[in-house]
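> Here is a sequence with its predicted model. Questions after.
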Amino acid sequence: MDIREIQNLIKFVAKSGATEVKLEMDDIKITIKTTEAGAAENTTYVQHMPMGQPMQQQSFAPQAPAAAQQAPATPAAPAADDNSKYITIKSPIIGTLYRKPSPDKPVFVEVGSTISKGDVVCVIEAMKLFNEIESEVSGKIVKVLIDDASPVEFDQPLFLVDPS
């Protein structure tokens, strides 16, 4: 679809009196929104979809088990001799970390908590999906490295675990 066809589509929608039109084709998604019928202001969004990737529907449920990802556990960097015996649980995705399942519930883990492999240690919200972050190691939480409702980056350390 070229720019001339898009312009003709905008004019057609404006004349028809429709307030919103969505058009999806193979590699293009177009949304045209107009204000009141006959108004001059139009808003058009054109989004090119990557070829070869199916469009995925996203769930807005607070817990999405199919989308739950596990945090990779790797030995902590030997920056301090103190922390070299601990295992670091790192963020597998970019998003906002929450230490509680909801604001009125207690935190998943605290310093001193004993965790087992597969226990949920936090959730990370990414694009309205809440991903449960599970521990890949068993042990005791010795340090929480991030605050509740804080943004996190990929591979950012979240917790230090003593595996002994």
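Received it, and whenever you're ready, just let me know what you need.
> drop to CA atoms for contacts and neighbour counts, all remaining ones
Noted.
> Now do the contacts for the residue nearest the centre of the chain.
Taking Cα atoms, centre = their mean as the criterion, residue 126 is the residue nearest the geometric centre of the chain, at 1.2 Å. By Cα atoms under 8 Å, 6 or more residues apart in numbering, the contact set of residue 126 is 93, 94, 95, 96.
> Now tabulate these in a markdown table and tack on secondary structure, distance to residue 83 and neighbour count.
Output for these, formatted as a markdown table (DSSP: H, G, I helix; E, B strand; the rest coil; distance: Cα to Cα, whole Å; neighbours: other Cα atoms under 10 Å):
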| residue | secondary structure | distance to residue 83 | neighbour count |
| --- | --- | --- | --- |
| 93 | coil | 23 | 20 |
| 94 | coil | 24 | 16 |
| 95 | strand | 26 | 22 |
| 96 | strand | 25 | 17 |
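> Check it against this one:
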Amino acid sequence: MNLAELKKLIEMFDNSDIARLSLKQSDFEIKLDKQPGYIQSTPIVNTQIIPSESSIPTQTISSTPVSSSGSEKGDFITSPMVGTFYRCPSPDSAPYINVGDTVKKGQTIGIIEAMKIMNEIEAEYDCKIIAIEVNDSQPVEFGSRLIKVEKI
């Protein structure tokens, strides 16, 4: 569950007549209660609870990318689906691409596993890899920035 979904859930909870809400998905669990001061959650790795102005908690999930470009501008290869991103074809193999590599249109840059199906992600154009924005084995969503590139 991403931050936008959590905020929407909390907003809907806050505007409802429901006094308590408990939600569990895989390794993530959140419990909401309209009683002031009540916060209980079982977070996944790299999760932080950030207090908001209301008594309802807000939660963000953060991760450190392999190589951060430090810029929000530029061209990116984005995820076409929700799943888990892998940089290598197998755990003991070399990554498909590294920062500084030049790739051709149609070349595989990674894999996204969705529902036990491995989907190869290909470069949409000839480009140079500027930064890898996600870690190996990191969950990604539709539209997540995977690789920052410079078109050639």
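That came in fine, so what should we check first? These numbers were taken from a predicted model, which means no experiment stands behind them.
> in structure 2, which spans are helices?
Per DSSP state H, structure 2 carries helices over the ranges 3-14.
> Would you map the strands across it?
For structure 2, the strands defined by DSSP state E cover 20-25, 28-33, 40-42, 47-50, 58-61, 75-78, 83-86, 102-103, 108-114, 117-122, 127-132, 138-140, 145-151.
> Now do the fifth one: which range of structure 1 does it align onto?
Aligned by TM-score structural alignment, strand 58-61 of structure 2 falls on no residue of structure 1.
> Same question for the shortest one.
The alignment of strand 102-103 of structure 2 onto structure 1 (TM-score structural alignment) covers residues 114-115.
> How far away from the center of its chain is the matching stretch?
From the chain centre to the centre of stretch 114-115 of structure 1 is a distance of 26 Å (Cα atoms, centre = their mean, to the nearest Å).
> for stretch 137-152 of structure 2, how far is the first residue from the last?
By Cα to Cα, to the nearest Å, the extent of stretch 137-152 of structure 2 from end to end equals 28 Å.
> Which residues does that stretch contact?
Contacts for stretch 137-152 of structure 2 (Cα under 8 Å, 6+ apart): 69, 74-87, 125-134.
> how about a cut-off of 6 Å?
75-86, 126-134 (Cα atoms under 6 Å, 6 or more residues apart in numbering).
> hang on, residue 21 of structure 1 in a helix?
No. Inclusion of residue 21 of structure 1 in a helix is not indicated when DSSP: H, G, I helix; E, B strand; the rest coil is applied; the result is strand.
> Contact partners for it?
Residue 21 of structure 1 touches 31, 32, counting by Cα under 6 Å, 6+ apart.
> Mind telling me what it corresponds to in structure 2?
Aligned partner of residue 21 of structure 1 by TM-score structural alignment: none.
> Next: residue 128 of structure 1.
With TM-score structural alignment as the criterion, residue 128 of structure 1 matches residue 116.
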